[in-house]
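# Below: sequence and its predicted model.
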Amino acid sequence: MRAQTDAVVIGSGPNGLAAAVTLARAGLEVTVLEAEETVGGGARTLDLGLAPGVVHDICSAVHPLALASPFFAEFDLAARGVDLRVPEAAYAQPMLDGPAGIAYRSLGRTAAELGPDGAAWFDLFGPLVENSAVLTELALGDRRSLPAGLLTPTGLRAAVGAAARLFEQGTRAWSARFRGDVAPALFTGVAAHSISTQPSLAGAGTAIMLATLAHAAGWPIPVGGSGAIIGALRADLEAHGGRIQTGHRVRTWRELPRARAYLFDTTPATLLEIWGERMPERVRAALARFRYGDAAAKVDYVLSGPVPWADPRVGTASTVHVGGTREEMAYAESLVADGAHAATPMVLFSDPSVADPGRVVAGLRPGWAYAHVPSGSTVDVTEAVTAQIERFAPGFRDVVVDSRCVPAADMAEHNQNYIGGDIAAGAVSTWGMAARPRLSTDPFAAGIPGVYLCSASVPPGPGVHGMGGHHAARRALARRFEVRSPSLAPRSTA
């Protein structure tokens, strides 16, 4: 029977839309099926009804990988009207006893303000920033191809240097480099994005990549919210004939329209639910073993003014890692790994109006926060998060106008990929990042001809970069349609 469409993409997060755009630009007829009523997955911006006109980013608010992404570089978000604002301070680590650590775009300024540990910080990141293009190519690749930049003496030296730093900061040797408390805390706050025990190779790898990007390009905030990125992707897809159907949840392959290719911006669990009965046993068993990680619980605030950080410099950063010293954060993350809640949890906080003043409406602004909790936690963490921020910003409670919490167990209600509150769509571990979602020469293939996984559960992993979708779509184009990957540049829409 003739296919009803060329390709079907299930899920409309950044990866799903990146896949759909890539396929549509190659001239294919593409249909996107989204279970929720709004598109965007982890990059939606919505009015939660907490204050008139104040909108909140449902998952991602700051996008360290957006400027580094080869997909977005070619797609050219700026040419499509997406304004990615980059504050001078990418992230901050407030401390109870003394000045905070601030990671600026300028590596030199960052080091200068770290005092006795400044030289050590500069030595840690100087070579990485100098070779950030090679590291980015390696980090955002498909984990199966050698990046061209690596196949040069400079690239090889950069990779060896990065590996040495990875093992230094990912093991118990992590304390040897620094003498004070601020610099190691500044590093560990970024490592905690992995929601893993500290120290760990996965955490160190996360920190090395994200901190290098902070000094090389900065951590951008989209003007108007993360939904601006989704809007640009959707507009391009529809301009090339693609269709999006929202409120369309798929539970079995029998409900799918006939197509030559199916790309799933979902977890392996959803893929198994839909296609499991037709998968080869070895693939089904491997995907069933896929491990999901610990969780985040979300707190959205409406604030009457800036957060009154004890160190005012903290308020200039797009992201604040609220956890105290390296030892405090490591202890809190170890409790989560053991299935317990920390009294002073690891908290990530952002005030998007730092870079985008237009987010302030009638004197009110959104506050964005995550707390790390055990998978499946049903706890309302509003008080714990508020108290943790208050420790480093006395008077924070006085600027809180309203708030709402989404416990980890409820995160999947607005994004099915967040199983138990796992916002990375899979545990961030050394083995997991190498063999995600299963050990295979083609991590995107589902073992059924024409069926691919293209979510954060496949290489290169979590983050708003679109590369998982782009990698999978390029494979589908080559193997199912024998078509080359198309140009993504805006001029191609003419």
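That came through, no problem.
# Going by C-alpha atoms from here, please, whenever you check contacts or count neighbours.
OK.
# What's the local residue count around Pro357?
Neighbourhood size, Pro357 [other CA atoms under 10 Å]: 13.
# Quick check: the gap between it and Ala185.
Distance, Pro357 to Ala185, by CA to CA, to the nearest Å: 29 Å.
# okay, pairing it with this:
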Amino acid sequence: MAKYDAIIVGSGPNGFAAAITLQQQGLSTLIVEGAGTIGGGMRTKELTLSGFKHDVCSAIHPMAMASPFMCSIPLEVYGLSFEYAKFEAAHPLLGDEGTVLHRSLEQTIEELGEDGEYYRSLIEPVAKNWERLAKDTMGPFGFPKYPLNLAAFGLHAIQPASWLAKHFKTEKAKALWAGMAAHGIQPLDNLTTSAIGLVLLGVGHRYGWAIPKGGSQAIANALESYYLSLGGKIQTGFWLKNKFDLPEHKVLLLDLTPKQLLDIEGLGLSSLYTKQLHRYKQGMGVFKIDWALSEETPFTDLRARQAATVHIGGTFNDIALSEYDGHRGRVSDKPFVLFTQQSQFDKTRAPEGKHTGWAYCHVPNSSTVDYTEIIENQIERFAPGFKDTILGKHTFSPAKLEEYNPNYIGGDINGGIMDISQLYTRPTLSLNPHRTSNKSVYLCSSATPPGGGVHGMCGFHAARLALKDHFNISVSL
């Protein structure tokens, strides 16, 4: 068999980022993927009816162009292009005026009325200084390059979302904030839950919430094409069970969660390290539905029909209760639902005149409850007649998601809860959590900083360490 400088297990965004970073430095690399196709969370398939292209996992990509790694490589040259909706996100309310996130900061400030200036004080510094903040937040904890910017961000980011919500006066501003913060998939009174809300709003104004033309698979395909152009190799259909089943190599990078890491034989990990992995905490799971639809979703709030993502959950208190219930293992009959209709903006997704629908809600980890009717009822409250447009559907329970992608333990799409105890110290308490106890084995999955999302930064940081440790090569973004 061929010999490699590095083997990377997993072809999600982090696996590709690690492999590309290593290959760019002239190393010989191989990506090993268990599934029959590459992509990880970036796959698009006809899950319902012929001609309807559904994003299997991720769909809308606020971090795609906000990621220092993704911005550093010429993916547009390899076929990747994005569509953008009129509004980045919408948050309809029952019996009251809903709100939207405009690309323009000033339009959003005007949209929020009396809450506009407080919104400006929170979000303008993030949007304005994102490139600096990204260098200090999208990776492991370390000495900041821009300490003043980081300190200003951190004062707000470390707070529970429920604390910052108290500064808003109107229900629509509180609701918009709740929907953003709830992307963190944890109770909104947890410390650091403001961080994700600040980032999503800030990068929304800076870059927009991108919709990849042709589906999320297009991101994976562009990463694959670029990687192959550098001379990299890929092998699909190979589930790693024992390290010694791999070709000879110097370093191994694993785009895997701690649970999978523990199942692989031959890694030579220390008992102390494995003990820490056993203590790693998973977060809530998700229940996801894809629909083939006869027409656009009839939201009563017309602006919700023109938004990349619709946050369906009502008021701040409604969303906070839903997230708290899911975290505590309880079923919510009115869950917070994240919904998108990509076919509104990318006509390649469905037959002419028809549409796709994509949605999920947060549920207790490993829940066995069928949330199909619960999710559809919640959408129906804000879009009466939605159920009548359904031509076909496909569901993913937490168990089915984990079966599809073993990184989603119990349906946890974030690779572990991102609470204060695991925000930067994931999966172990270490200044360099991408290293394992075996000096030739690295972890490059979303179970390492900066966590979940299609940004590739976990892979970049793992590869950066491997280059420094074994090849005396220093890289930066």
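Looks like it came in fine. Treat the numbers as computed from the prediction; the structure is a model and nothing was measured.
# tell me which strands and helices the helix or strand hosting Ala89 of structure 2 is in contact with?
Ala89 of structure 2 belongs to strand 87-93 when assigned by DSSP states H and E. Applying 3 or more CA pairs under 8 Å, 6 or more residues apart in numbering; DSSP states H and E, one finds that strand 87-93 of structure 2 contacts strand 96-101, helix 171-181, strand 307-312.
# Pull up the aligned stretch in structure 1 for the second one.
Here helix 171-181 of structure 2 aligns to structure 1 at residues 181-191, judged by TM-score structural alignment.
# now swap in stretch 57-65 of structure 2 and tell me
Mapped onto structure 1 using TM-score structural alignment, stretch 57-65 of structure 2 spans residues 59-67.
# And the contacts of the matching stretch?
Residues outside stretch 59-67 of structure 1 that contact it (CA atoms under 8 Å, 6 or more residues apart in numbering): 42-44, 72-73, 210, 213-214, 217-222, 225-226, 318-319, 350, 352, 368, 463-465.
# Which among these count as buried?
Buried by 16 or more other CA atoms under 10 Å: 42-44, 72, 210, 213-214, 217-222, 225-226, 318-319, 350, 352, 368, 463-465, out of the contacts of stretch 59-67 of structure 1.
# Of those residues, which belong to strands?
Using DSSP state E, the members of those that fall within strands are Ile221, Pro222, Ser318, Thr319, Ser350, Trp368.
# returning to what we had before: the helices and strands packed on strand 87-93 of structure 2 into JSON lines, with extra columns for distance to Leu240 of structure 2?
Below are those laid out as JSON lines (distance: least, CA to CA, whole Å):
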{"stretch": "strand 96-101", "distance to Leu240 of structure 2": "43"}
{"stretch": "helix 171-181", "distance to Leu240 of structure 2": "36"}
{"stretch": "strand 307-312", "distance to Leu240 of structure 2": "36"}
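# Can you say which of the ones you listed is packed in most?
strand 307-312 (a mean of 27; mean count of other CA atoms under 10 Å).
# now it and strand 96-101, what's the angle there?
Orientation check (axes from the mean of the first three to the mean of the last three CA atoms, to 10 degrees): strand 307-312 of structure 2 against strand 96-101 gives 140 degrees.
# what comes up buried for the helix or strand that comes right after strand 307-312 of structure 2?
On the C-terminal side of strand 307-312 of structure 2, the closest following helix or strand by DSSP H and E is helix 316-327. Buried residues in helix 316-327 of structure 2, counted by 16+ other CA under 10 Å: Phe316, Asn317, Ile319, Ala320, Leu321, Ser322, Glu323, Tyr324, Asp325, Gly326, His327.
# Burial check on the corresponding residue of structure 2 for Arg289 of structure 1, number of neighbours?
Here Arg289 of structure 1 is matched to Arg279 in structure 2, going by TM-score structural alignment. By other CA under 10 Å, 11 other residues sit near Arg279 of structure 2.
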